[in-house]
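K.L.:
the amino acid sequence is not available; the structure is as follows:
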């Protein structure tokens, strides 16, 4: 990657009219001279994610977001693995905001070449809101990440509900102490309106309904994916290849993007496996 960057800076090519890091930010892939660098940086992200540490995930996320900054059109498909990286870092709110931006604003009317337009500028969106079944961009990776966000949120509320059952007079401070220790997601730490409720059962039930809705959406888009969560050996040794939507090959690629975020959230795996079993 460093070698390709040095080449690009030394010989940027006539098509970029000088240093592309100054002149064509947001449009990199439109210029032939930038593509070897973009590909090398993408390969670096793929390689470093073979390292199972939080630091490696942080590095991969930083590079992914910077590739999107350099090329909004995302010809390499970097956006597909970003929500899972946020989730592995416990940044569920950021994952949701990222997905929501593409769902609401990333349609064919968005001018990907106009750098004056806001980009990935949605923050603090409502993670409890209803599922949009017809978003502009609902690639399989996004729907799977959204399913995990909702499950983790549901499980965190169930944990809070158990706290209230054992200690009905739990103060706000006690609830936040519990979340700091036990929560899988950062969402509730930013939602005092939800945490202050006297009972979470209705919200838990609604989240469960949304999870089942997302389960069906994912299954409809690709029936091969959920069996891989039930039995990861199905895809663990498969190499991603060219795919068509709904194919096993697509499931292999998305599994590669998604699996660690699930395997690092054992309660979510157990929940979805139960759903799969009851659906069999």
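P.N.:
Perfect, thanks for sending it. On a predicted model such as this, the values are computed, not experimentally measured, just so you know. Numbering: from 1, shown residues only.
K.L.:
drop to CA atoms for contacts and neighbour counts, all remaining ones
P.N.:
Will do.
K.L.:
who's in contact with residue 82?
P.N.:
61, 64-65, 95 (Cα atoms under 8 Å, 6 or more residues apart in numbering).
K.L.:
redo that, cut-off 7 Å
P.N.:
With contact set as Cα atoms under 7 Å, 6 or more residues apart in numbering, residue 82 has these partners: 61, 64.
K.L.:
what helix or strand is it on?
P.N.:
helix 82-88 (DSSP states H and E).
K.L.:
quick one: buried residues of the helix or strand just after that helix?
P.N.:
Downstream of helix 82-88, the next assigned helix or strand under DSSP H and E is helix 92-105. Using 16 or more other Cα atoms under 10 Å as the test for burial, helix 92-105 gives 92-103, 105.
K.L.:
got it, and stretch 22-31?
P.N.:
Per 16+ other Cα under 10 Å, stretch 22-31 contains these buried residues: 24-30.
K.L.:
give me the distance between the two termini of that stretch.
P.N.:
Criterion Cα to Cα, to the nearest Å; first-to-last residue distance in stretch 22-31 is 14 Å.
K.L.:
now do the strand or helix carrying residue 207: distance to the chain's middle.
P.N.:
Here residue 207, judged by DSSP H and E, is contained in helix 201-221. The chain centroid and the centroid of helix 201-221 are separated by 17 Å under Cα atoms, centre = their mean, to the nearest Å.
K.L.:
what's in contact with it?
P.N.:
131, 140, 143-144, 147, 150-151, 154, 157-158, 246.
K.L.:
make JSON lines out of those residues and add distance to residue 168, neighbour count and secondary structure.
P.N.:
JSON lines is the format used below for the contacts of helix 201-221 (distance: Cα to Cα, whole Å; neighbours: other Cα atoms under 10 Å; DSSP: H, G, I helix; E, B strand; the rest coil):
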{"residue": "131", "distance to residue 168": "32", "neighbour count": "17", "secondary structure": "coil"}
{"residue": "140", "distance to residue 168": "41", "neighbour count": "22", "secondary structure": "helix"}
{"residue": "143", "distance to residue 168": "36", "neighbour count": "21", "secondary structure": "helix"}
{"residue": "144", "distance to residue 168": "35", "neighbour count": "23", "secondary structure": "helix"}
{"residue": "147", "distance to residue 168": "30", "neighbour count": "24", "secondary structure": "helix"}
{"residue": "150", "distance to residue 168": "25", "neighbour count": "25", "secondary structure": "helix"}
{"residue": "151", "distance to residue 168": "24", "neighbour count": "26", "secondary structure": "helix"}
{"residue": "154", "distance to residue 168": "20", "neighbour count": "24", "secondary structure": "helix"}
{"residue": "157", "distance to residue 168": "15", "neighbour count": "23", "secondary structure": "helix"}
{"residue": "158", "distance to residue 168": "14", "neighbour count": "16", "secondary structure": "helix"}
{"residue": "246", "distance to residue 168": "47", "neighbour count": "17", "secondary structure": "coil"}
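K.L.:
this is the comparison structure:
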């Protein structure tokens, strides 16, 4: 199981790994492990070499995958009774959890995704697997909008890991708005669902959801902050490039170079690359202020979180957080949310350094 403590230089972590052999990292002519369907090998030699490391997560994943498939088959064949009608995949989409017969299937699917995430979805994991994990969680949310298993806390961090910052922000903005409506009918499939598009990432953080510390949506606040940090890092890169190259090469060439430097898809959507230096400086100042505000809100709400993120991120793997029954503002809550978010932070070069700098400022 990959751990941060085993990474010689965390700056070497730069996003997710491409599809490749688990041992030699060859990218062509590879095959997927038929048992766990999570990792790839180029041939038997590499598979044998990795056996000692792979056998335990492989068994766990295969067991979870078999259970998930069995529960899906049982649910599809369920004849129905007075409390749990049949044909849930046709009749109950959107409010799955109300049908008691769906719950073993949903729990099995949740467990499978969690095991994938903890086994090979840690920082620097394979991009294919992270996409599969996201697909599982997102489809569970489609089936059960009420989200009784809390997958909405996990999805934004996975979006960011896949470079889909705008999708993550739209997702969290939609939930922040709907949570303001006490009469929202979560099981009403005729209502719009996750239909927020191109929300303004540069706007001030939404107070009730992400900065008011009486009840903070901790997971979403942490990911909103990361998106702002990623934007800020891109702004710094653009500004430094303009300073270094202005007067040396034409402005349009500088803009192309800057486009190669930025990581966040947000930057392209909002045409920041075409801004004047004055507008860029003003935007940078505004985002820096928002970053500080969000950082303070998270630290005030849960005093354990930032220390764990910066100094002991492996705790969320090694100490097995309790996903059910933790208290708000507790260390257990910090561990759970850390498990959902730390990979996205560590896969963003410069993000953890910015957290350390914020801690010094505080």
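P.N.:
Okay, I see it. Here the structure is a predicted model, which means the values were calculated and not measured.
K.L.:
before we move on, the earlier item: buried residues, the helix holding residue 207 of the first structure. List them.
P.N.:
203-204, 206-208, 210-215, 217-219, 221.
K.L.:
so where is that helix in the second structure?
P.N.:
Mapped onto the second structure using TM-score structural alignment, helix 201-221 of the first structure spans residues 281-301.
K.L.:
mean distance of that stretch to its aligned residues in the first structure, please.
P.N.:
Superposed on the first structure, stretch 281-301 of the second structure shows a mean distance to its aligned partners of 0.7 Å (mean Cα distance after the TM-score superposition for the first structure).
K.L.:
counterpart of residue 354 of the second structure in the first structure?
P.N.:
Residue 354 of the second structure maps onto residue 271 in the first structure, by TM-score structural alignment.
K.L.:
pull the number of nearby residues for that match.
P.N.:
12 (other Cα atoms under 10 Å).
K.L.:
same question, residue 52 of the first structure
P.N.:
Count around residue 52 of the first structure with other Cα under 10 Å applied: 10.
K.L.:
which SS class is it?
P.N.:
Recorded secondary structure, residue 52 of the first structure: coil (DSSP: H, G, I helix; E, B strand; the rest coil).
K.L.:
that one and residue 260 of the first structure, how far apart?
P.N.:
9 Å.
K.L.:
please apply the same query to residue 126 of the first structure.
P.N.:
25 Å.
K.L.:
among the two, which residue is more densely surrounded?
P.N.:
residue 260 (16 against 13).
K.L.:
residue in the second structure matching the more buried one?
P.N.:
Checking TM-score structural alignment: residue 260 of the first structure goes with residue 343.
K.L.:
did I read that right, its match in a strand?
P.N.:
No: using three-state DSSP, the assignment for residue 343 of the second structure is helix, not a strand.
K.L.:
against residue 227 of the second structure, how distant is it?
P.N.:
Distance of residue 343 of the second structure to residue 227 of the second structure, given as Cα to Cα: 13 Å.
K.L.:
same thing with residue 312 of the second structure?
P.N.:
Counting by Cα to Cα, the gap from residue 312 of the second structure to residue 227 of the second structure is 22 Å.
K.L.:
more neighbours: which of those two?
P.N.:
residue 227 (27 against 13).
K.L.:
what does that one correspond to in the first structure?
P.N.:
Residue 227 of the second structure maps onto residue 149 in the first structure, by TM-score structural alignment.
K.L.:
I'd assumed residue 92 was in contact with that match.
P.N.:
Yes: the pair residue 149 of the first structure / residue 92 is scored as a contact, 6.2 Å apart, by Cα atoms under 7 Å.
K.L.:
quick one, helices of the stretch 151-280 of the first structure?
P.N.:
Listed in chain order, the helices of the stretch 151-280 of the first structure (DSSP state H, counting those that start in this stretch) span 172-182, 192-195, 201-221, 225-230, 248-263, 266-279.
K.L.:
correction: the previous question concerned the stretch 1-150 of the first structure.
P.N.:
2-10, 20-23, 35-48, 54-70, 82-88, 92-105, 140-166.
K.L.:
could you measure from the residue of the second structure most remote from its centre over to residue 334 of the second structure?
P.N.:
Most distant from the centre of the second structure: residue 247, at 40.4 Å, with distances by Cα atoms, centre = their mean. Distance from residue 247 of the second structure to residue 334 of the second structure, counting by Cα to Cα: 49 Å.
K.L.:
hang on, residue 95 of the second structure packs against residue 141?
P.N.:
No: using Cα under 7 Å as the test, residue 95 of the second structure is too far from residue 141 to be in contact (9.4 Å).
K.L.:
in terms of contact, does residue 137 of the first structure touch residue 102 like I think?
P.N.:
Yes: judged on Cα under 7 Å, residue 137 of the first structure makes contact with residue 102 at a distance of 5.7 Å.
K.L.:
next, count neighbours for residue 179 of the first structure.
P.N.:
By the criterion of other Cα under 10 Å, residue 179 of the first structure has 20 neighbours.
K.L.:
skipping its backbone neighbours, what lies nearest it in space?
P.N.:
The shortest distance from residue 179 of the first structure to any non-neighbouring residue, by Cα to Cα, 6 or more residues apart in numbering, is to residue 189 (7.1 Å).
K.L.:
what's the match for the one you found in the second structure?
P.N.:
Aligned partner of residue 189 of the first structure by TM-score structural alignment: residue 268.
K.L.:
tell me how many other residues surround the equivalent of residue 102 of the second structure over in the first structure.
P.N.:
Residue 102 of the second structure maps onto residue 34 in the first structure when the alignment is built from TM-score structural alignment. Counted with other Cα under 10 Å, residues neighbouring residue 34 of the first structure total 24.
K.L.:
what's the answer for the one 4 residues further on, then?
P.N.:
Using other Cα under 10 Å as the criterion, residue 38 of the first structure is surrounded by 21 other residues.
K.L.:
likewise residue 252 of the first structure?
P.N.:
So residue 252 of the first structure, with other Cα under 10 Å, has 23 neighbours.
K.L.:
who touches it in this structure?
P.N.:
So residue 252 of the first structure contacts 235, 238, 240 (Cα under 7 Å, 6+ apart).
K.L.:
ok, the residues you listed vs residue 76 of the first structure, which is closest?
P.N.:
For those, the minimum distance to residue 76 of the first structure (Cα to Cα) is 14.2 Å, reached by residue 240.
K.L.:
counterpart of residue 246 of the first structure over in the second structure?
P.N.:
Residue pairing (TM-score structural alignment): residue 246 of the first structure is matched to residue 329 of the second structure.
K.L.:
list the contacts for that match?
P.N.:
Residue 329 of the second structure neighbours (Cα under 7 Å, 6+ apart): 301-302.
K.L.:
before we move on, what about residue 57 of the second structure?
P.N.:
By Cα under 7 Å, 6+ apart, the neighbours of residue 57 of the second structure are residue 119.
K.L.:
fine by me, thanks again.
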